[in-house]
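**Student:** Predicted structure and sequence below. I'll ask about it afterward.
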Amino acid sequence: MEPGDDVWRYLWEGYIQTLGFSPYHLPPNAPALLPYRTEWWSQINHLDVSAIYPPLTQLGFRGLAAIAVSVLLFKLAFVAADLLVGWLLSRRFGPSNAILYAWNPMVIYAFAGGAHYDSWFILPLVAAWLLLEPPEDRVEGRRWLWSSLLLGLSIAVKWISLPLLAWLMMRSLRQRTLGRTLWIAGLGSLPMGLSALVFCRGGTCPLIPTSSTFVSHGRSAEFIPHWVAQVWPASLQANWIYGIPLAVVVLWLLLRTNTLRQFTDGYWFGVFLLSPIVHFWYFTWIVPFAVPSQNWGVRWLSLSSFVYFVLPHACPTGDSPPPSACCCGCPLSWGGCGPWGTPLRQSQAALIKNLGTGQLWSTNMLHNRGIAYADSRLAMLKPTALTLMVTIALLSGCSSASLVSQRETSTPSAATPASATRLSYDDYATVLATYVDEQGLVDYRALQANPQPLTQFIDRLGAVAPDTYAAWSDADQIAFLINAYNAITLQSIINEDPLKDSIKDIFGVWKIKRHTVAGQSLTLDAIEHDILRQEFSEPRIHAALVCAAQSCPPLRQAPYTGARLDQQLEDQVRRWLASPHGLQIDRDANRVAISAIFDWFGEDWQPRYAVESGFTGNGKQRATLNFISQYVSPEQRAYLLQGDYTLDYLDYDWSLNRQ
């Protein structure tokens, strides 16, 4: 299956190191790197952000890139570390217990499928834990020395492990061994310090990337920060504040826990609750520590988080689904692909049935699936072989069913052929003409009283056949998706009675609630970020997608159509920038203020509008200003181009765009 977009950054940062550049000092869109851009350069996420991964990880990327700049090679390196973790757990706790990790679908997907490097930091972390807490019949001895170094390696690969070293130092202080504590601190800092020296330039050495805009105000599947933002919107720009309660949690755990495993369990729990950035593969961190107890909470958490984050599209049922429609990332619980797909899918019903009987991933269930353990070696071989088998399947090119994959397998022409069925926008046109005024504001009360035309249109969105969508031109697909996003947003608002004051008051409106669009189950975020932004190089969509807030671009009084899309987008950009929510130029105060949308998604303008001189700010800001300058008067363009002004982002008004 296709990997996540992080792997393209791994490849890029390893690749430019082989050319003599530092990924900490040059973001991917740096002008100095322009001659070295690859054909997959545009797939790198956050093009204006320099490296955030610790230095030892960067050296690992460099070593792999020196061999080959290959996704397959990077995946194999991550899988190798994953298999070693399974081997360590099996040696200590036995193969039947290690199954919780070795056969976990989330673990398999994260490393073999998604190509995330977290197995590199999990390996030394698990090794340190097993050394620190030996079997009862063994004396600890000087295991703390090796554990300190292993924890240091884990920190130098992913700095999130840092508090675990603090726990080891605290334990040593409790034993009143100051000398040992100093040794622990030194050995734990050694890998990070030595690997950082390689990248030290201009008197600075990269450690924790506190200056990264992604670290400072990025958001992904957060829990407590989401609710805080509902009552305190300013917190969206201050991720650092969550370090305070997390520090309190860490301090409490340092004082109250007696084993590294106890501390780690509590620490990961605190991170998942308090972190503004949570990705599904983070849950692989807790799985090894659940192996000794076969913890049911971790079993359910790992499966549920896997399903939530990895399966945005429904898997087909039946014995022979099309290859493009099978979910390769979930071979054990939801069906497989390639030559192993049929037997795996045949066990799907039994696995789901076992969900209700409390047997998921248990030894009894695996025995019932026909897996008998003749001896410990054979038992360990089977999960390892299965992991390798699934890895091969994941690397064989299957992908999940989605509008994205359908578009990639089609070759639409510049204009949709007459034979391709067009969707009628008549009902939606009636809604827009009736309930949207010239300022783009909506009469939600009146629309709420007469929702039938909107409901009928949204029903037709779901009834569009995937093959029909794939046959449309790019322009028709973009118009369809913009209309779908805006119509579903309208429906999301009027479904609330009484109406909410802000769309942000509707739980899960962007990330959780799903809607059928062209036969696929999609969230609003999936339409915007996974399809429109990823599959079409068209930054003007940000002027057309209307999130039902006052600071959003105005909603048009007519649907977008493929035949008139370019003209409509041009007009929409001009309307947006002419409004006080899009652009404000105050020459007396020597200040330019632009929509926060240009801050949130500025990288979307860089491939087409990046410039090396003129304007002001960093690469992302210059690209957005270059774009804006093409929609203003010649005098304003000249002013923007000279760059001698302060650039600010406008405060975003999330109150409802109602009349």
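**Tutor:** Received, thanks.
**Student:** CA only for contacts and neighbour counts going forward, please
**Tutor:** Fine.
**Student:** Please identify the longest helix in the protein, counting by residues.
**Tutor:** For the chain, the longest helix by residue count, based on DSSP state H, is helix 71-93.
**Student:** What residues of it count as buried?
**Tutor:** For helix 71-93, the buried set under the neighbour-count rule, 16 or more other CA atoms under 10 Å, comprises 71, 74-90.
**Student:** Now find how far off-centre the next helix-or-strand element following that helix is within its chain.
**Tutor:** As assigned by DSSP states H and E, the chain's next helix or strand after helix 71-93 is helix 95-102. Put simply, helix 95-102 sits 28 Å off its chain's centre (CA atoms, centre = their mean, to the nearest Å).
**Student:** for comparison:
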Amino acid sequence: MYLLMKRICLLLIIALSLHSCNLLSAAGITSGGQPTKETPDKLTSTTANSAENVDHSAWDALLKKHVNADGMVDYKGFNKDRGALNKYLTQLSSYTPNSDWSVQELLAYYINLYNAYTVDLILNNYPVESIKDIDGAWTRSIVPVGNKKLALGGIENGVLRKMNEPRIHFAINCASMSCPKLLDEAYTAGKINEQLDRATKEFINSDKNEIGKNSVKLSSIFDWYKKDFITTETPTIIDYVNQFSTTKINAGASVSYKNYDWSLNEQ
């Protein structure tokens, strides 16, 4: 009887463990086996050091056509160009990124992958008032990469966040008003550092934050992902923001966070 109870307990522990692993995967924490190179402290833009150079020109053309300077998206226009979008998505998904790709190529690939499949998700559910109205928007495995399928949350949390480049938070767009704007050009390895800097500066100095010398009200992004911005060089959120803010914040300034507007970023 004792041995039987012990065996039942062991089976329950294993079952709970497997269930927990499934929950972690569903929450988009795992990388799905994707390569996650660490970004160097001084990232340079280059296409010269990679086994693969992905052509993102099709996505670039679509963004220039359907995204305005404020990052607002013409989803109806995107829908009319569904053939071109589907062709680009198929192209992206045909790749199997590996460790022979440079960190520049990996960053550009996964940022574009996230953004393009987010637009696709909205179109598949259009009309919709908010991405949060879509069941499993970030947890369902809807993004094919090679012979695997990833969740949008997996691309963000399991891949991009593990690459030690906090500026990715201002490059990926969650189709919402409080999100960093969708850049009207594709990210590329040849411009990645300058593009990440541009996205970060524009977001921090936009109305998504209220920055004064002695008091700041920041986007909730800085609260949700606080640990990504804290390093030995930037030990506080203020230190990180001051690298890009046109208004320099005093060290003892009070910090609070704004409510997040999840309504659709539609023109």
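**Tutor:** Nice, thanks for sending it over. Note that the coordinates shown come from a computational prediction; the quantities given were computed from them, not determined experimentally.
**Student:** so what number do they get for TM-score?
**Tutor:** Scored by TM-score structural alignment, normalised by the length of structure 2, the superposition of the two chains gives a TM-score of 0.86; 258 aligned residues with a CA RMSD of 2.7 Å.
**Student:** before we move on, the earlier item: counting by contacts, list what the longest helix of structure 1 packs against.
**Tutor:** On a contact count with 3 or more CA pairs under 8 Å, 6 or more residues apart in numbering; DSSP states H and E, helix 71-93 of structure 1 meets helix 6-18, helix 95-102, helix 119-132, helix 376-394.
**Student:** now do 10 Å
**Tutor:** Where contact means 3 or more CA pairs under 10 Å, 6 or more residues apart in numbering; DSSP states H and E, helix 71-93 of structure 1 is packed against helix 6-18, helix 55-67, helix 95-102, helix 105-108, helix 119-132, helix 287-290, helix 376-394.
**Student:** by how many degrees do that helix and helix 119-132 diverge?
**Tutor:** 20 degrees (axes from the mean of the first three to the mean of the last three CA atoms, to 10 degrees).
**Student:** the inter-axis angle of helix 71-93 of structure 1 versus helix 376-394?
**Tutor:** 160 degrees.
**Student:** Quick one: residues contacting Met72 of structure 2.
**Tutor:** 66, 175-177, 181-184, 264-267 (CA atoms under 10 Å, 6 or more residues apart in numbering).
**Student:** what stretch of structure 1 lies opposite the helix or strand encompassing Gln91 of structure 2 in the alignment?
**Tutor:** Element membership of Gln91 of structure 2, judged by DSSP H and E, is helix 82-93. Mapped onto structure 1 using TM-score structural alignment, helix 82-93 of structure 2 covers residues 451-462.
**Student:** got the contact list for that stretch?
**Tutor:** 423-432, 444, 447-448, 463, 480-481, 483-484, 487-488, 490-491, 494-495, 515-521.
**Student:** Out of the helices and strands packed on helix 71-93 of structure 1, which gets nearest to Gly602 of structure 1?
**Tutor:** Each of the helices and strands packed on helix 71-93 of structure 1 has some distance to Gly602 of structure 1 by CA to CA; the shortest is helix 6-18, at 17.8 Å.
**Student:** so how far is that closest one from its chain's centroid?
**Tutor:** That offset, for helix 6-18 of structure 1, works out to 18 Å (CA atoms, centre = their mean).
**Student:** the inter-axis angle of that helix versus helix 55-67?
**Tutor:** Using the same axes, to 10 degrees: helix 6-18 of structure 1 against helix 55-67 is 80 degrees.
**Student:** what range in structure 2 does helix 6-18 of structure 1 sit on?
**Tutor:** Taking TM-score structural alignment, helix 6-18 of structure 1 hits no residues over in structure 2.
**Student:** For that helix, name the packing helices and strands.
**Tutor:** With contacts taken as 3+ CA pairs under 10 Å, 6+ apart, helix 6-18 of structure 1 sits against helix 55-67, helix 71-93.
**Student:** can you redo these as JSON lines with distance to Thr18 of structure 1?
**Tutor:** Rendered in JSON lines, the data for those read as follows (distance: least, CA to CA, whole Å):
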{"stretch": "helix 55-67", "distance to Thr18 of structure 1": "6"}
{"stretch": "helix 71-93", "distance to Thr18 of structure 1": "16"}
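**Student:** what about the helices in the stretch 151-300 of structure 1?
**Tutor:** 162-174, 178-197, 213-217, 224-231, 243-256, 260-274, 287-290, 296-310 (DSSP state H, counting those that start in this stretch).
**Student:** how about the helices in the stretch 301-450 of structure 1?
**Tutor:** Ranges of helices in the stretch 301-450 of structure 1, per DSSP H, counting those that start in this stretch, are 341-346, 348-357, 363-368, 376-394, 403-409, 426-435, 444-449.
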